[in-house]
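Trainee: have a look at this prediction, sequence included:
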Amino acid sequence: MSNKSQIRKFVDTNVERQLVREYLLKETERAGFGGLHFERAFEGTSMCTKITLKAERVGMVIGRKGKIINELQRRIREDFNLENPKLQVEEIAKPSLNAQVMASKLASALERGWYFRRAGHSSVLQIIESGARGVLIVLNGKVTGGRHRTQKFTAGHIKYCGETALEHMEIGFATAVKKLGTIGCTVAIMRAGAKLPHEIELRSRHEVGLEPIVIPAITSKDIFEEELDEEQAAEEQKLLDGAAAEAEFTDSTGDADAGDEAESETEEVAGKPEAEANLDSLLKAELVALAEEAGLDTSGTKADLIVRLSDTGDSESAHRTTGTWSLLPGYRPRRRQALDRDRAEHPSRGHQRTGARSQAAAAAWHDLGAVGDDEGPCACACRRRRPVVATGADAV
């Protein structure tokens, strides 16, 4: 029963302190109320409760000849259940770093018609420029219209919960009353110079007053020699000889394997053109039959069939299977390769093209009517003789 009464006593004391805080906030709001601090102490032989009021403008709290502060102290003694209260006033060094002062200023700006974004951003900028590590401003209520909304403004480091938030964050609250409704202004400031748990500082031994570490040098006295008998020496020598022989065998085996691989690659490179030449001598029907036996695709031209049948499973065939021909080094489409071969065989021929303009150029080429010593037929589908342009005396 005694424990319950003691708990009830603590609860009642805190309730009275909260009521005192609300009363002083209302009375000294224009003076820049910045918070209260309660402390139980001895005054002479009796107990008293020291109440320290933090304010931005101390003169407005004290009044002329202490008239206002004496009246506040009298009201606290009569209206609240505190043991011998003593009211003191303390000036705030930096009001822009006090959360309660900034919350009151923000609420006053909103009541005077400031746009909420302008008021929020200006408060954040002022707090950060004063040296705070972080700030969080939250506006709740009918900020812009008839519907409730929440707007946040943040900057720097912010801790929302835990022991770090309780130790380093200072929270202030104020209310702005406008025509549309009430707006709650919450300001949370991380104090200047707050050291977070993850921030560590490394200092040298000299800075903390410790002597430097001296690493002892190794002398000849620390080296011990062990003598082996004949049997132990023979076993050690046998192990060393075996390791050396194994290393030589591994090197010789690797060289032999490398030589075999090089010979096999040379044989494959030499045999591939011969196999393609043999396939080139066959007819397309025979190539189709071979492709069907091998389970390959039989569509396409004769050149396509030769490429499929001459595939050996190397990287080039893999590119052909997947269709990524353009990834091959030195890749060139088959049509472009055929044109290159044709130009190499007939340097003076330029009429192997398609289109009406190219056909007209080919007809003009065949109608020149001059036939030189080169009497071989033209390699194109027209099968006419190739003309030779006369030069020098023949041209006359």
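Mentor: Alright, I've got the coordinates.
Trainee: switch to C-alpha atoms for all contacts and neighbour counts from now on
Mentor: Noted.
Trainee: in the stretch 1-150 of the chain, which spans are strands?
Mentor: 33-43, 46-55, 85-91, 134-141, 149-156 (DSSP state E, counting those that start in this stretch).
Trainee: show residues contacting the first one.
Mentor: Same thing as strand 33-43. With contact meaning C-alpha atoms under 8 Å, 6 or more residues apart in numbering, strand 33-43 is reached by 17, 21, 25, 47-56, 92, 98-101.
Trainee: and those residues, which are buried?
Mentor: With neighbours counted by 16 or more other C-alpha atoms under 10 Å, the contacts of strand 33-43 contain buried members at 17, 21, 25, 48-56, 92, 98-101.
Trainee: let's bring in a second model and compare:
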Amino acid sequence: MIEKNFISDSIKREKAKDFIRKEMAKAGIVDVHIQRTTLNTRIIISAERPGIIIGRKGRGILELTQTIERDLGIQNPQIELVDIGNPDLEPNVIAMWIARMLERGYKAKKVMQRALYRIKKANAMGAEIIIRGTMHKGIKSRQERVVFGYLKKAGNDTKHVKEAKTQAKLKQGVLGITVRIVPPDVIFADKINIAEIIRKGEENKTEDKNGNNQEERTEKHGESRA
């Protein structure tokens, strides 16, 4: 019985996540996390434009909460919105933007270059954008790829690479979109500069020593005046 309830709750959570992503696509959903507690169900939504979710005078978020509870069977849902910071460092945001531009008829190469420029401007360490599928009618399926900077493809450091996948639905078929971004604050193991670390350590020691000497001089000066 417990196992059945667990599976049922998991299915409900996944349906709720899909529903929120589809219904609030214009808000630029980055992530949806659902956590069940003893009192309620916390739904934490990270979005590029949370104002769209909130709606005028809070009506949007109220209607969303009521729909999730009524139609999806989520008990006592409590929606929380999280600021994502710089949206150009979020692969979900970039991937969905690319999909929208392609569906409006913009050429894949130009869209990819514009997206890559946005990521560069956000000071990312590296990025990769891949589009697969039939770009034009009468042309075989192919892959377009743009990349810049430092990007790990194997090993434990790949956990630092943020990735998102989505699709653009065009008349000639579906295009698969993959976006990978390395945030600016990531430190990879093979990029650690030992000499730089030692130099900074010596500088910190010197600063601490100078600070201690200053304190000693201040104390002696106070004693002499006394």
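Mentor: Right, received. Where do you want to start? No experiment lies behind these values; they were computed from the predicted model shown.
Trainee: got a TM-score for the two of them?
Mentor: Once the chains are overlaid, their TM-score stands at 0.77 when taken by TM-score structural alignment, normalised by the length of the second structure; 203 aligned residues with a C-alpha RMSD of 2.8 Å.
Trainee: most tightly packed of the strands of the stretch 1-150 of the first structure?
Mentor: Here the criterion is mean neighbour count by mean count of other C-alpha atoms under 10 Å, and of those the winner is strand 134-141, at a mean of 22.
Trainee: that one aligns to what range in the second structure?
Mentor: Across the second structure, the stretch matching strand 134-141 of the first structure (TM-score structural alignment) is residues 126-133.
Trainee: what's the answer for stretch 61-77 of the first structure, then?
Mentor: Aligning stretch 61-77 of the first structure against the second structure (TM-score structural alignment) gives residues 53-69.
Trainee: buried ones in that stretch?
Mentor: 53-54, 61, 64-65, 67-69.
Trainee: so which of the residues you listed belong to helices?
Mentor: Judged by DSSP state H, helices contain the following of the buried residues of stretch 53-69 of the second structure: 53-54, 61, 64-65, 67-69.
Trainee: can you list these in TSV and add distance to residue 224 of the second structure?
Mentor: Shown next, in TSV, are those (distance: C-alpha to C-alpha, whole Å):
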residue	distance to residue 224 of the second structure
53	68
54	66
61	69
64	73
65	72
67	77
68	75
69	76
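Trainee: closest one of those residues to residue 138 of the second structure?
Mentor: Taking C-alpha to C-alpha as the measure, residue 138 of the second structure lies nearest residue 53 of these, at 40.3 Å.
Trainee: against residue 62 of the second structure, how distant is the closest one?
Mentor: Using C-alpha to C-alpha, to the nearest Å, one obtains 9 Å as the distance from residue 53 of the second structure to residue 62 of the second structure.
Trainee: burial check on residue 105 of the second structure, number of neighbours?
Mentor: Neighbourhood size, residue 105 of the second structure [other C-alpha atoms under 10 Å]: 9.
Trainee: quick one: map it onto the first structure.
Mentor: Residue 105 of the second structure maps onto residue 113 in the first structure, by TM-score structural alignment.
Trainee: just to revisit the earlier point, against the first structure, what's the mean shift for the match of strand 134-141 of the first structure, could you check?
Mentor: Overlaying the first structure shows stretch 126-133 of the second structure at a mean distance of 1.2 Å from the equivalent residues (mean C-alpha distance after the TM-score superposition for the first structure).
Trainee: who touches that stretch?
Mentor: Here stretch 126-133 of the second structure makes contact (C-alpha under 8 Å, 6+ apart) with 108, 112, 116, 119-120, 141-151, 173-183.
Trainee: let's go with 7 Å and repeat that
Mentor: The contact list for stretch 126-133 of the second structure, computed with C-alpha atoms under 7 Å, 6 or more residues apart in numbering, reads 112, 141-151, 174-182.
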